[in-house]
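Asks: next input, structure requested:
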Amino acid sequence: MTQPTQHREPHDRGVNQRLNWLRAGVLGANDGIVSTAALVVGVAGATSATAAIFTAGMAGLVGGAVSMALGEYVSVSSQRDTERALIEKERRELRDMPAAELEELSELYRERGLSERTARAVAEELTAHDALSAHLEAELGIDQDDLVSPWQAALSSAVSFTIGALLPLLAILLPPEPWRIPVTFVAVLAALAATGAVSAHLGDAPKLRAALRLVIGGALALTATLLLGTLLGTTGIG
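Replies: Prediction:
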């Protein structure tokens, strides 16, 4: 009799980090879509000049991508510095008081439900194999071989923001003038629904609810900037 196939969850190193980069990419693309769309729709509400719309859109794209990259670089650099400091602190403690650290590791496994004897045996075996890795994983949830990269985070954010920003920019520039704003609304809201569904899928959350949140928020942002741009255009300020 054929045995049923067992589906195994991935346990390779770096899987959590890859999922985090994917989530960050989806969020970066979403930011690019919304901020650039709001900018070009607002300008289009004030003027029909293609050059003005293109200039505003490109300025928003470049400025947003650079801002996202810098923000991610600073944030991830701070996280990496903190992780390195914790690793060095744990290394010193293992060198200076190995007995206390062994007892601490045993206690951590007892708190997870192991018996005192089993917890002690596990702690001793892991310590003999790689004491630092064992303590980092059990105490801090850190993998010293899988630390986040600030440059990777910055590049990922810049690229995802740029890709997201290109959609509303193309949607507002390619159609004939009377169709610019309607086409942009449809394209942007469809893209937001897609990114919301993908983000929810990655987090095992309800897809429809996440998509609706983004669509409603995006529609409000576009409507507000369109009204503002139209008001400024009709009053001669734009």
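Asks: all contacts plus neighbour counts: C-alpha atoms, from now on.
Replies: Fine.
Asks: do a quick rundown of the helices in the protein.
Replies: With DSSP state H as the definition, the chain shows helices at residue ranges 15-46, 50-96, 98-111, 116-135, 150-173, 180-202, 207-234.
Asks: here is a second sequence; please produce its structure as well for comparison:
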Amino acid sequence: MRSKRHLERHLVSRIGWLRAAVLGANDGIVSTASLIVGVAAAAPDRYAILVAGVAALLAGALSMAAGEYVSVSSQADTERADLDRERTELAEMPEMELEELSQIYISRGVEEKLARDVAAQMMAHDALEAHARDELGITSHLAARPVQAGITSALTFAVGAAAPLLVALLAPTAMVIPAVFIASLLCLALLGALGARTGGAGIGRAVMRVVFWGAVAMAVTAGVGALFGTTPG
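Replies: Reported below is the predicted structural model:
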């Protein structure tokens, strides 16, 4: 009887790029919209508003790319160091490493003899992979990918930031604040729903979370802009 391959695809495989994409787009919408609203509240001048929005888009995208790359690179360096140390221990102390892997399986509820047999077979197949997964928690799905994270964050930030910037460009100057506020909240709600659906999570809570904090950020910056702004005479 021909065996069937297990073709089920798990959502955890998306976690690397999904995290960077959601973070980038969310930050792009919130930070750019907040800056536009703050500037508009301080001085309702279309040129100043658009300059602030473009500057926020460019600076934010570059900052997200650099920050995400550096952050995930640090994670990748740590993973490599752990794997190098594990590789050395496997070469110098294979019996101790076999016992260590056996104890991991035993602690998870596997009967002792079976755990030792499984550990021996796993190490015979690929010792480093077995220890990376079961001892260190490093898998191909969750491994750090700095370049992917940096590029994804920059692109999604720029896409997110473009939404409030476009609204500010098209709306009458007197309507910039409410137009950007409403459009940004709608974009945040859509982003939250898409992110939750892609990741297999509940949509309602994700939408409420991003909309609430986005509204808070824009309200605060609008208040600061109104407090310290000037009214043309």
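Asks: how close are the two chains, by TM-score?
Replies: Comparison of the two superposed chains (TM-score structural alignment, normalised by the length of structure 2) gives a TM-score of 0.88, and 227 aligned residues with a Cα RMSD of 2.2 Å.
Asks: returning to that earlier point: reformat the helices of structure 1 as JSON lines; add distance to G141 of structure 1 and mean neighbour count.
Replies: Shown next, in JSON lines, are those (distance: least, Cα to Cα, whole Å; neighbours: other Cα atoms under 10 Å):
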{"stretch": "helix 15-46", "distance to G141 of structure 1": "11", "mean neighbour count": "22"}
{"stretch": "helix 50-96", "distance to G141 of structure 1": "10", "mean neighbour count": "17"}
{"stretch": "helix 98-111", "distance to G141 of structure 1": "12", "mean neighbour count": "17"}
{"stretch": "helix 116-135", "distance to G141 of structure 1": "9", "mean neighbour count": "17"}
{"stretch": "helix 150-173", "distance to G141 of structure 1": "19", "mean neighbour count": "23"}
{"stretch": "helix 180-202", "distance to G141 of structure 1": "21", "mean neighbour count": "20"}
{"stretch": "helix 207-234", "distance to G141 of structure 1": "29", "mean neighbour count": "18"}
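Asks: need those in CSV (columns: distance to R8 of structure 1).
Replies: Listed next are the helices of structure 1 as CSV, based on distance: least, Cα to Cα, whole Å:
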stretch, distance to R8 of structure 1
helix 15-46, 14
helix 50-96, 30
helix 98-111, 24
helix 116-135, 24
helix 150-173, 29
helix 180-202, 18
helix 207-234, 24
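Asks: out of these, which comes closest to D143 of structure 1?
Replies: Closest to D143 of structure 1 of these, according to Cα to Cα: helix 116-135, at 6.9 Å.
Asks: the closest one aligns to what range in structure 2?
Replies: Residues 112-131 of structure 2 are the counterpart of helix 116-135 of structure 1, counting by TM-score structural alignment.
Asks: go ahead and name everything in contact with that stretch.
Replies: 83, 86-87, 90, 98-99, 101-103, 105-106 (Cα atoms under 8 Å, 6 or more residues apart in numbering).
Asks: of all the residues you listed, which comes closest to V207 of structure 2?
Replies: Using Cα to Cα, the contacts of stretch 112-131 of structure 2 come closest to V207 of structure 2 at L83, 38.5 Å.
Asks: what residue of structure 1 matches up with that closest one?
Replies: L83 of structure 2 maps onto I87 in structure 1, by TM-score structural alignment.
Asks: please apply the same query to R19 of structure 2.
Replies: Counting by TM-score structural alignment, the partner of R19 of structure 2 is R23.
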